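S.K.: Have a look; sequence and predicted model below, questions after that.
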Amino acid sequence: MKLVYSPASPFVRKVAVVLHETGQIDDVDLLPVKTTPVSTPPEVLSANPVGKIPALVRGDGPAIYDSRVICQFLNDRAGGGLYPDTARWEVMTLEATADGILDAAVLMVYETRVRPAHMVYDDWVEAQWDKASRAVKTVNDRWMAHLTGPLNIGQIAIACALGYLDFRHDGRNWRKGNDALDDWFAVFSQRDSMTATRPSD
């Protein structure tokens, strides 16, 4: 298998953490790419017509894409237990919440990196941050019980989302007023899978 990836992508990181945690990292060759919403390399398009990463190129079927699809595929392939039957919908909702944080946080980056400076819409950037920070606060206030216990995809996804906020939006200080989540992340981020996948430009 080949993983079309960028080391800066938080969605790729989620997949990479799953690969590490399920013992499949050596089963995948990494194909690094550089892509933006306005510049998509052909190797990405050949794997995903939407032009987004990550994409997983398989030897026995078409490439699959979207990090949530890839993570479920890898979990099933390894019998990883990351989607427990007893809390499947809660775990998947946490993953969706994390991906929502990332959608907003990535759009903030694109707004200043891709759009010409005179076209940057500051109110729109702040609206994206409001989405991300509101979701972080909700996890801190309502979901901490679901971040305990055996490893699951919700934990992985939330950790990758918080790691990306540190990576790209550290000055926003998501930790303020979210002490429980901050404490949890300080421990979870020391897992071998997290330290091995820290983002880089």
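M.R.: The structure has been received and is ready for your questions.

S.K.: going forward, measure contacts between C-alpha atoms and count neighbours the same way
M.R.: Fine.

S.K.: Tell me the buried residues in the longest helix along the chain?
M.R.: Criterion DSSP state H: the longest helix present in the chain is helix 88-113. By 16 or more other Cα atoms under 10 Å, the buried positions in helix 88-113 come out as 91-92, 94-108, 111.

S.K.: Same check on stretch 184-201?
M.R.: 184, 185, 188, 189, 193, 194, 197, 198, 199.

S.K.: want to try a markdown table for those, with distance to residue 164 and secondary structure as columns?
M.R.: Below are those laid out as a markdown table (distance: Cα to Cα, whole Å; DSSP: H, G, I helix; E, B strand; the rest coil):
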| residue | distance to residue 164 | secondary structure |
| --- | --- | --- |
| 184 | 16 | helix |
| 185 | 12 | helix |
| 188 | 14 | helix |
| 189 | 12 | coil |
| 193 | 15 | helix |
| 194 | 12 | helix |
| 197 | 11 | coil |
| 198 | 9 | coil |
| 199 | 8 | coil |
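
S.K.: okay, now the one to match up with it:
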Amino acid sequence: MSVRLTEPSGLMTLRSTETSPFGRKVRIAIDVLGLGARIAVAPANTLDENDTLRQQNPLGKMPCLLLPGSEVLYDSGVIIEYLQEFAGTDRLVPRQGPERYRKLTLATLADGITDAALLMVYEGRFREPGAHSTRWLTHQRGKMLRALAAFEPAPPPANVTDIVSIGLACALGYLDWRQPIAWRPEHPRLEQWLTDFSRHEGAFGRTQAKS
């Protein structure tokens, strides 16, 4: 399937929910890039077979961005890169050079924390209590702990909003909300970083789920 991007002249639509951590990444980017007036947010239900999300993204996953016409973009990283290009800036992801790939690698590491946390949450949500796989949960917990340990010695600058800090803040925010692990006691630098980043970047607080 090929995707041909055109310059959107109308309103774009983000399919996501307030509680989606990857959707939150995109909503922070929209806020930071000043694109709120150009993008509407439409809730999606990944479990509803009748939700048009499954036609918009064959994987049935969110977030996905509907451009005017029939073009659709997914996942969060692709959407954020598109939005920054649309905004005519490179403040979230460097356009080229070694720094671009360093940032994308760290952003992938941060997203991996969220991915593992989601899989732990899904294990509890979709399996009967007696069917939970301790081995699977341990496997996902290990991913999170190793990634957190990699960020702990030197978190990204708290006064910079980019693809790395957005992803890491959303990952830690999701850990605080769903609590698949207690991350704060063993990661004081990351704990302080999240406090400092949330003070620096108002979009983090503005995109927090209300419930």
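M.R.: All right, it came through fine. Since we're looking at a predicted model, the values are computed, not measured.

S.K.: Please work out the TM-score for the two chains.
M.R.: Once the chains are laid over each other, their TM-score by TM-score structural alignment, normalised by the length of structure 1 reads 0.90; 196 aligned residues with a Cα RMSD of 1.8 Å.

S.K.: and of the buried residues of stretch 184-201 of structure 1, the nearest to residue 26 of structure 1?
M.R.: Nearest to residue 26 of structure 1 among these, counting by Cα to Cα, is residue 193 at 13.3 Å.

S.K.: what's the matching residue for the closest one over in structure 2?
M.R.: Aligned counterpart of residue 193 of structure 1 in structure 2: residue 203 (TM-score structural alignment).

S.K.: from what I can see its match touches residue 31, true?
M.R.: Yes. Contact criterion Cα atoms under 8 Å: residue 203 of structure 2 and residue 31 qualify, at 6.2 Å.

S.K.: need the contact list for residue 58 of structure 1.
M.R.: Contacts of residue 58 of structure 1 were listed using Cα atoms under 8 Å, 6 or more residues apart in numbering, and they are 1, 2, 64.

S.K.: Three-state assignment for the residue lying farthest from the centre of structure 1, please.
M.R.: Most distant residue from the mean C-alpha position of structure 1: residue 118, 29.9 Å away (Cα atoms, centre = their mean). State at residue 118 of structure 1, reduced to three classes by DSSP: H, G, I helix; E, B strand; the rest coil: helix.

S.K.: Residue in structure 2 paired with it?
M.R.: Using TM-score structural alignment, residue 118 of structure 1 pairs with residue 130 in structure 2.

S.K.: List the buried residues of whichever helix or strand comes after the longest helix of structure 1.
M.R.: Counting by DSSP states H and E, the next helix or strand C-terminal to helix 88-113 of structure 1 is helix 122-142. With burial defined by 16+ other Cα under 10 Å, the residues of helix 122-142 of structure 1 counted as buried are 125, 128, 129, 131, 132, 133, 135, 136, 137, 139, 140.

S.K.: The next helix or strand after helix 122-142 of structure 1 maps to which residues in structure 2?
M.R.: Using DSSP H and E, the helix or strand that follows helix 122-142 of structure 1 in sequence is helix 153-169. Helix 153-169 of structure 1 corresponds to residues 163-179 in structure 2, going by TM-score structural alignment.
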